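*Asks:* here are the coordinates; sequence isn't available:
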């Protein structure tokens, strides 16, 4: 029976070869396109979900309206992280990140141009799931000149990942970074991509108590069952309290007078898993996805079935 059916199918194919060829190729291309769309959409929605506590991690952002204009920034003030941890019980841990520029490292008389360096708090590795291959997570960024590097960077610079204790010499600088840890490469579906992490303690500005400057990407790990809406209200109260004490010196008027003129500024929380697709912030270090494009692709994919 099967043999006869195969013979009949083959005769039909050879009798109408051009039509059959077009139909088969068209079907194959349609299936391949749908599979590619499915893989791409799945990947876009997977960003930052590799983190063990992804559903409890938020980024603190700065928003407001000033004289009809808008403030929409992805980074905030230096003391926000420590203040949130000490004054908001819903916050388990906080950490800051600041982009570190593009230093030239000298290793074994070879010069490497590093484009993916960041300054971070030691608690950064307690919030994000970045597994250590070498070194101790709890002490890796314990001093101003310590550094944690990715496995691919260790192999590129030294030819091995067994590099804890080795030096990274910064060209034309007296500073030398001591490698204290090696981590697996940051996953591709992460909103940040860095290969060298060094301590924020090396930056004097990181210890500033100013609520008038920013430049620090700030993350918080919330306690289980914490209400983000309630926390944002408490965060607004915290912000008003601390900004008010410095506002007069910075702007020549009280914070209350400033708000009475219709201006409004404050800190808000953005879920970690929203950063890639739903961000529209200035000074954002994240590579943004395009949500509207994904919706179009999802609709197109549905037509395949």
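*Replies:* All right, it came through fine. The model shown is predicted, which means the values in this text are computed figures rather than measured ones. Numbering: from 1, shown residues only.

*Asks:* switch to C-alpha atoms for all contacts and neighbour counts from now on
*Replies:* OK.

*Asks:* Check the secondary structure at residue 205 for me.
*Replies:* On the three-state scheme (DSSP: H, G, I helix; E, B strand; the rest coil), residue 205 is labelled helix.

*Asks:* which residues does the nearest residue to it once chain neighbours are set aside contact?
*Replies:* Counting by CA to CA, 6 or more residues apart in numbering, residue 205 lies nearest to residue 78, which is 7.6 Å off, once chain neighbours are set aside. Shown in contact with residue 78 (CA atoms under 8 Å, 6 or more residues apart in numbering): 205, 206, 207, 208, 209, 210, 211, 213, 214, 215, 216.

*Asks:* Relative to residue 153, how far out is the last one?
*Replies:* Right, residue 216. 25 Å (CA to CA, to the nearest Å).

*Asks:* All the helices of the stretch 151-300 of the chain, in order from the start?
*Replies:* 151-158, 228-251, 255-260, 275-278, 291-302 (DSSP state H, counting those that start in this stretch).

*Asks:* Tell me the secondary structure at the residue nearest to residue 205.
*Replies:* Per three-state DSSP, residue 78 ends up coil.

*Asks:* Can you give me the distance of it to residue 208?
*Replies:* For residue 78, the distance to residue 208 - CA to CA - is 6 Å.

*Asks:* So residue 57 sits against residue 224, correct?
*Replies:* No: checked against CA atoms under 8 Å, the pair residue 57 and residue 224 is beyond contact range at 10.6 Å.

*Asks:* putting a second one here so we can go through both:
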């Protein structure tokens, strides 16, 4: 019977070649389009799903109200990170992330393997952070270890960034080399980590030790001791200990607000509060705009799913 079906199909194809070709092409285009759509949707919904204990990772944000209008900010007062680390209990990791001011893409100067000085005019993914960053995200260390981040004027690179800067040389030969960022911050490479290689909002590749800030002009530029002002370049991530709750932590954060910024909530019409934004909410929440982070759009994804299902 199958042979008869095949013979009939071939006979119909021979008699209606143009019509058959159009049908086959239409079917192929429809299937291909549906597959592409489903891959796009799968990619967008896959952001940071791989993170271990992702349900305990949050970004600290500000929710403000001014004369009836609401505002949302990922930028925080720079001293909050240290205060939270020292004064708030139930926190497993406190991870400040700070970018260079202005254009976050900074010039990078280094000496390559041939001994020549190389300048990369605009490099993205350069941040100041601490040792907790690598534990928060589960990086694999290829050279060095997390303790190098305790030292000022130290930088850790991802494997791909080390390859970009120095070519295909043994990674142990990368450690110890110097890099100058923005023309005035010279640091020594203390380690190399494997790239995350999955969909993530954490896209930095150069990690300058947080303690470097206190020994450079960035101590003043980042307003490290100022509570009543902040910049979009200063962000903070935390990982809660097991058993701790968002409500308890937010209450403690409001205690810090009241302690260090007494003017913040004197007017009932103009208030601000520190909130914890779940990691799972970050990629699709467009209320909070962060530097060097792209947000997705859920309604668009659902629309694409509907189109793909129809195809």
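*Replies:* Cool, got the structure. Computed from a predicted structure; not experimentally measured.

*Asks:* thinking again about what came up before, translate the residue nearest to residue 205 of structure 1 into the numbering of structure 2.
*Replies:* Here residue 78 of structure 1 is matched to residue 78 in structure 2, going by TM-score structural alignment.

*Asks:* what does residue 152 of structure 1 give?
*Replies:* Aligned partner of residue 152 of structure 1 by TM-score structural alignment: residue 160.

*Asks:* With residue 270 of structure 1 instead?
*Replies:* Alignment note: residue 270 of structure 1 maps to residue 277 in structure 2; criterion TM-score structural alignment.

*Asks:* how much does stretch 91-99 of structure 1 stray from structure 2?
*Replies:* Once fitted to structure 2, stretch 91-99 of structure 1 is off its aligned match by 0.9 Å on average (mean CA distance after the TM-score superposition for structure 1).

*Asks:* And that stretch, what's buried?
*Replies:* 91, 92, 93, 94, 95, 96, 97, 98, 99 (16 or more other CA atoms under 10 Å).

*Asks:* now swap in stretch 29-44 of structure 2 and tell me
*Replies:* Buried, per 16+ other CA under 10 Å, within stretch 29-44 of structure 2: 34, 37, 38, 41, 44.

*Asks:* same question, stretch 104-117 of structure 2
*Replies:* Buried positions in stretch 104-117 of structure 2, judged by neighbour count with 16+ other CA under 10 Å: 104, 105, 106, 108, 109, 110, 111.

*Asks:* can you give me the end-to-end distance of it?
*Replies:* OK, stretch 104-117 of structure 2 end separation, CA to CA: 22 Å.

*Asks:* to the chain's geometric centre, what's the distance from it?
*Replies:* 24 Å (CA atoms, centre = their mean, to the nearest Å).

*Asks:* Residue 250 of structure 1: what's it in contact with?
*Replies:* residue 212.

*Asks:* Translate it into the numbering of structure 2.
*Replies:* With TM-score structural alignment as the criterion, residue 250 of structure 1 matches nothing.

*Asks:* From residue 81 of structure 1, how far off is residue 250 of structure 1?
*Replies:* 21 Å.

*Asks:* What is the mean deviation of the lengthiest helix in structure 1 from its aligned residues in structure 2?
*Replies:* Longest among the helix segments of structure 1 by residue count, using DSSP state H, is helix 17-45. Taken over the aligned residues, the distance from helix 17-45 of structure 1 to structure 2 averages 1.2 Å (mean CA distance after the TM-score superposition for structure 1).

*Asks:* quick one: the very next helix or strand once past that helix to structure 2 mean distance?
*Replies:* Stepping forward along the backbone from helix 17-45 of structure 1, the first helix or strand reached (DSSP states H and E) is strand 57-66. With mean CA distance after the TM-score superposition for structure 1, strand 57-66 of structure 1 departs from structure 2 by a mean of 0.9 Å once superposed.

*Asks:* From the contact counts, what lies against strand 57-66 of structure 1?
*Replies:* For strand 57-66 of structure 1, the packing partners by 3 or more CA pairs under 8 Å, 6 or more residues apart in numbering; DSSP states H and E come out as strand 69-73, strand 217-222, strand 264-271.

*Asks:* Just name the most buried of those strands.
*Replies:* Ranked by mean neighbour count under mean count of other CA atoms under 10 Å, those are led by strand 217-222, which reaches a mean of 25.

*Asks:* picking that back up, save the helices and strands packed on strand 57-66 of structure 1 as CSV, and put in distance to residue 255 of structure 1 too.
*Replies:* Formatted as CSV, those follow (distance: least, CA to CA, whole Å):
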stretch, distance to residue 255 of structure 1
strand 69-73, 17
strand 217-222, 24
strand 264-271, 10
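
*Asks:* Out of these, the one nearest residue 52 of structure 1 is which?
*Replies:* strand 217-222 (11.1 Å; CA to CA).

*Asks:* For that closest one, grab the matching residue range in structure 2.
*Replies:* Aligning strand 217-222 of structure 1 against structure 2 (TM-score structural alignment) gives residues 235-240.

*Asks:* quick one, what contacts the spatially closest residue to residue 66 of structure 1 that is not a sequence neighbour?
*Replies:* Nearest residue to residue 66 of structure 1, sequence neighbours excluded (CA to CA, 6+ apart): residue 263, at 4.9 Å. Residue 263 of structure 1 makes contact with 64, 65, 66, 67 under the criterion CA under 8 Å, 6+ apart.
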